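Q: Sequence below, structure please.
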Amino acid sequence: MEFDMFCTRINVVLLLLALSSPCKFIQSPMDFGPLNFLQTTNTSSLDFGRIVFNSPSAVLRAQSPEEISMLLRFLSSSSFSKITVAARGAGHSIHGQAQALDGIVIEMDSLPSAISIHRGAESSPSYADVSGGALWIQLLEESLKFGLAPRSWTDYLYLTIGGTLSNAGISGQTFKYGPQISNVLQLDVVTGKGEQVTCSPTESSELFYAVLGGLGQFGIITRARVLLQDAPEKVKWVRAFYDDLETFTQDQELLVAMPDVVDYVEGFMVLNEESLHSSSIAFPSHVEFKPDFQHGNVYYCIELAIHEYQDKNTDAEQVVNEISKELSYIPFHFYTVEVSYFDFLNRVRMEEINLRSRGLWEVPHPWLNMFVPKSGIKEFIELLLGNISPSDFEGLVLVYPLLTDKWDANTSVVLPEASEAAGQEVVYIVGVLQSADPATCSAECLRSLLYRHHHVAQAAADPQIGAKQYLPHHPSQGHWRDHFGRRWDRFMDRKARFDPLSILSPGQGIFPRTYTSIST
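A: Predicted structure coming up:
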């Protein structure tokens, strides 16, 4: 055992010397003892955004958290090292956040993905222990075998546990249960110093809260204990259409004020015929909605869901009928369908399959996601519509409310300070999920889209609107300081404590890599 460890360390030293040299000595995939380093691969410099392409010098397919720890311990104690490290999950970053230029990318899907389900008793909750590199769809499939499921989701389930917990993890259940980071009981984390730590709200709590929503800056999540609850059998899925923004948002806020009755609330803008068609792919019901786009009209759709539990004798149909009486949608444009719980949660997969069939999945995605205070949502939508072309917009614009009291201020996520100052409980998430088909959008066109989104983000950050980016991307540390606002000092203190040499997540562009004078 000691000899194997010695050989491993020698091989890592040789690798790092090669990486630090102007000449790259890695010319083909190689095994460095138990640490399986590969030559840089195409996927390691590629993400869903297809905007940034930073190639690492090597890729590590770790077989255990100990191997990740070994690498980071060495890097944090090596005076010659200039290497950074990024953990890559399913590769759904937009602006290269999981890339490491000339560094090392750790492919998290190589970790053992065993999922352990624990059904709780009366005094203890049910939970799942799951690898940070496992996908949410895998956790759903396994937990449903026990009649259980996580409480909070993302719309798309083919994302890793560690990836979404490093951001927040939001969807239509967030108003009711909070984001995914509010539904975690415990984490196993490898810090930037290579320390393996089990943390929770009561054990190493500073690291626990730092990592949740921490953008990968403080540690790599290798295991998470995710809270579970009883899973419903069926879901009553509803869509209602609107032609007025104020009525649309008022009804959304009415729905999120009914957490004992409503289980899911989202919404989206209907900008053109294509956006209406695209958003209807996964909804298995005929929708006889024929809006008039000729006069530049914009429409809106509320999407809600009611869970139905057979053993609880719930009548979702009756609940929907009662709710419909309180909403002010366009007459006769209220549509319902019943689907299985699994199919509802996995609904975006249908849209993915459709886009792949049309060659529109593996294209650039200049997305923009913003947290917008309730007080600024009208101004933000006006700003957005002034910077996009509704008639030929390709993609989806999500608009739905979250409740700030479901978020833990100890985590690293930043919500709009304007909402906190004004005591506003409602914050909207607006997701501009745009695609740029190379067949119709040139490189210049893509640059123009990115510029417009940057302009919208900067203008929306003005105190008049007071918005913050979700899945943030900023061009300089000064912009990051503005993003975190009064929480910047805490963020820096956590960085100094858990990753003092700024080894982790260089693709976020928050902290420049620093060096140590300690030699090994």
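
Q: Only C-alpha atoms from now on, for both contacts and neighbour counts.
A: Will do.

Q: And what about S116, helix, strand or coil?
A: Here S116 takes the strand state, with states given by DSSP: H, G, I helix; E, B strand; the rest coil.

Q: quick one: it and K176, what's the gap?
A: Distance from S116 to K176, counting by CA to CA, to the nearest Å: 25 Å.

Q: Which one's more surrounded, the two?
A: Taking other CA atoms under 10 Å, S116 and K176 do not tie; K176 has more neighbours (21 against 14).

Q: Contacts only, for the more buried one.
A: Contacts for K176 were tallied using CA atoms under 8 Å, 6 or more residues apart in numbering; they are V256, P259, D263, Y264, L403, K406.

Q: can we see that at 6 Å?
A: P259 (CA atoms under 6 Å, 6 or more residues apart in numbering).

Q: And for the one 3 residues further on?
A: Applying CA under 6 Å, 6+ apart, we find P179 in contact with A168, G169, I170.

Q: tally of neighbours for the last one?
A: By the other CA under 10 Å criterion, the neighbourhood of I170 contains 20 residues.

Q: got it, and the second one?
A: Each residue near G169 was counted by other CA under 10 Å, and the total is 23.

Q: Distance of the spatially closest residue to it that is not a sequence neighbour relative to A62?
A: Nearest residue to G169, sequence neighbours excluded (CA to CA, 6 or more residues apart in numbering): Q180, at 4.9 Å. Counting by CA to CA, the gap from Q180 to A62 is 25 Å.

Q: To compare against the first, here's the next sequence to fold:
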Amino acid sequence: MEFIFLCSRVNVLILLLTLCSPYKFIQSPMDFGPLNLLQTTYESSRDFGRIVFNTPAAVLRPQSKTDISLLLSSLSTSSLSRVTVSARGAGHSIHGQAQAVDGIVVEMESLPLEMEIHRREGENEISFMDVSSGALWIEVLKESLKFGMAPRSWTDYLHLTVGGTLSNAGISGQTFKFGPQISNVLQLEVVTGQGEFVTCSRTENSELFYSVLGGLGQFGIITKARIILQKAPEKVKWIRAFYDDFDTFTKDQELLVSMPDSVDYVEGFKVLNEQSLHSSSVGFPGNIGFVPDFGTKEKPKVYFCIEFAVHDYQLEHINVDEVVRDISRQMSYMQVQFYSVEVSYFDFLDRVSMEEISLRRKGLWDVHHPWLNMFVPKSGIVEFKELLMEYISPDDFMGLILIYPLLRDKWDGNMSAVLPEVGSTDRVMYVVGVLQSASPDTCNHLCLHNLLQHQRSFAQTACDRIGAKQYLGHQPSMLHWREHFSRKWDRFARRKSRFDPNYILGPGQGIFTNPQFASS
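A: From the prediction side, this is the model:
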């Protein structure tokens, strides 16, 4: 185990815990060189958002799940402890959710990489992979493809850890068909806030299983997951169709998600300006000849694009081109604005890496990312679109706005993830991702502060008026978190008291404060 001290505030407490424990698991900072110390300080106090920077008191780089268990059990049994712990995967959060100011950050990618395929040939048997939670999804994809298999549900960006996405939900264009990633897990290995190591599933220790999935790191630290696999296609037919009418755009999206036997992936995005068109096209290798008229600054015109895909298993009795033609005949996109390409399954799933390479070359990757992701009821998507146009300026918006439908019945209500509360007959909901970038060269501290304040106001309005819910969000207070969880709050708080009664885990989310120390 590596345990690196970053400041002295809690070092005395950690030392006391070590001396009082039968386990001597915290090493001296003298064992590590200054370069390693400084690098770990920087990495553990930042994230992809480049908005919040909280320096931890120490960083644990576990070499086994036992290291994590010993840390949490020692902290949970100490009457002196006010030390909190955050599990950090790839650090892709936006508002410091994986940080722990004056606490301990557990770097999950330090766990040994474990990936074991269990292939089942029976018709009613499920193939799966057991994988360590610090593994990246890109590593999962590469390993499973060696056996002609792959997980069913993905995120758009694959350089995220398994444990990180399962602590939120994990969504992408396959979610309408298979549900989020948390709906495609058979079993978990978890270390609770009390340091107890537990194997859980829907039938074994089910309360912990449902709590942790989508639980924002509040109940335990995932160390291993059992992920459902399916046969991987050889190639993917990747299609984009453009629209100049929002109602037609959403109608065709809902048509596509009603065809799960034919369509394997559905997403969509808003085309606000020339920059948004080109940035979203980097990962699409086709020669798009669409040259839209964006109007004027006083009277802007926006467009929309549906992106869908059909898997090609290279079966003789299925003509994928004919399948795409049958689907397209039922759609109402702008005439001649329909484009398709054929790519490998790996390149399709790893498409965002092409965008990352392009942005890094332009110096636009390591910038502020004040992203906002929201789940929007179908009944409120038109009003949400109008509110959004009041919030952003199309001519200078830098980034991408995703809009695509999900199906509520693909989500398990027992899990901790929160969806909009709508009528039971409203099966469709939308995810809207405002993936904005703000370069420090053009947006200083005051600019970023104002942007975040404006964003918060917009999100609150959407929640109050439409019933939208934030995904990957960060609430400003415990009261706002109670409003976010709504009817799920009592269950969420009860689970916290059961699995992390000392309120050690997930301080970066800002959901709970230890009642014992709240006054101080």
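
Q: picking up where we left off before, who has more neighbours, Q180 and A62 of the first structure?
A: Just comparing Q180 of the first structure and A62: by other CA under 10 Å the higher neighbour count belongs to Q180, 28 against 22.

Q: Was I right to think that one contacts S166?
A: No: under the criterion of CA atoms under 6 Å, Q180 of the first structure is not in contact with S166, lying 9.9 Å apart.

Q: quick one: stretch 36-47 of the second structure to chain centroid distance?
A: Here the centre of stretch 36-47 of the second structure is set off from its chain's centre by 22 Å, with CA atoms, centre = their mean, to the nearest Å.

Q: Which parts of stretch 321-334 of the first structure count as buried, going by neighbours?
A: L327, Y329, F334 (16 or more other CA atoms under 10 Å).

Q: next one: stretch 82-90 of the first structure
A: For stretch 82-90 of the first structure, a neighbour-count test (16+ other CA under 10 Å) marks K82, I83, T84, V85, A86, A87, R88, G89, A90 as buried.

Q: Regarding that stretch, how distant is the last residue from the first?
A: Distance across stretch 82-90 of the first structure, first residue to last, is 26 Å (CA to CA).

Q: What of stretch 308-322 of the second structure?
A: By CA to CA, the extent of stretch 308-322 of the second structure from end to end equals 15 Å.

Q: Relative to the first structure, what is the average displacement of the longest strand along the second structure?
A: As assigned by DSSP state E, the longest strand anywhere in the second structure is strand 220-231. Strand 220-231 of the second structure, aligned to the first structure and superposed, deviates on average by 0.2 Å (mean CA distance after the TM-score superposition for the first structure).

Q: Show me the contact partners of the helix or strand harbouring V236 of the second structure.
A: Element membership of V236 of the second structure, judged by DSSP states H and E, is strand 235-243. Residues outside strand 235-243 of the second structure that contact it (CA under 6 Å, 6+ apart) are 303-312, 333-334, 337-345.

Q: Return a PyMOL selection command for the buried portion of those.
A: In PyMOL, this line selects whichever of these come out buried by 16+ other CA under 10 Å:
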select buried, resi 303+304+305+306+307+308+309+310+311+312+333+338+339+340+342+343+345
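
Q: For the strand holding V236 of the second structure, grab the matching residue range in the first structure.
A: Mapped onto the first structure using TM-score structural alignment, strand 235-243 of the second structure spans residues 234-242.

Q: quick one: buried residues of the matching stretch?
A: K234, V235, K236, W237, V238, R239, A240, F241, Y242.

Q: now stretch 381-393 of the second structure
A: In terms of neighbour count (16+ other CA under 10 Å), stretch 381-393 of the second structure has its buried residues at I381, F384, I392.

Q: Chain neighbours aside, what residue packs nearest to the second one?
A: It stands for F384 of the second structure. Leaving aside its chain neighbours, F384 of the second structure sits nearest to A462 (6.7 Å; criterion: CA to CA, 6+ apart).

Q: any idea how far the counterpart of that neighbour in the first structure is from H483 of the first structure?
A: Residue correspondence to the first structure (TM-score structural alignment): A462 of the second structure is matched to A460. Going from A460 of the first structure to H483 of the first structure by CA to CA gives 12 Å.

Q: Contacts for the host helix or strand of E352 of the first structure next, please.
A: Per DSSP H and E, E352 of the first structure falls inside helix 347-357. Residues from elsewhere that reach helix 347-357 of the first structure, judged by CA under 6 Å, 6+ apart: Y156, A282, W361.

Q: Which residue of the second structure sits opposite the last one in the alignment?
A: Going back to what we said before, that points to W361 of the first structure. Aligning on TM-score structural alignment places W361 of the first structure opposite W365 in the second structure.

Q: tell me the contacts of its match?
A: L359.

Q: Look up how far A90 of the first structure lies from the residue nearest to G169 of the first structure.
A: Separation of Q180 of the first structure from A90 of the first structure (CA to CA) stands at 17 Å.

Q: Going along the chain, name the strands of the stretch 151-300 of the second structure.
A: Secondary structure of the stretch 151-300 of the second structure by DSSP state E, counting those that start in this stretch: the strands cover 185-192, 197-201, 220-231, 235-243, 265-271.

Q: D102 of the second structure is nearest to which of those?
A: strand 220-231 (19.1 Å; CA to CA).

Q: Which of the three states applies to N450 of the second structure?
A: Recorded secondary structure, N450 of the second structure: helix (three-state DSSP).

Q: count of residues packed around it?
A: Neighbours of N450 of the second structure under the rule other CA under 10 Å: 11.

Q: That one maps to what in the first structure?
A: By TM-score structural alignment, N450 of the second structure lines up with S448 in the first structure.

Q: for V59 of the second structure, same thing?
A: Counting by TM-score structural alignment, V59 of the second structure lines up with V59 in the first structure.

Q: Run a quick neighbour tally on that match.
A: If you count neighbours by other CA under 10 Å, V59 of the first structure ends up with 26.
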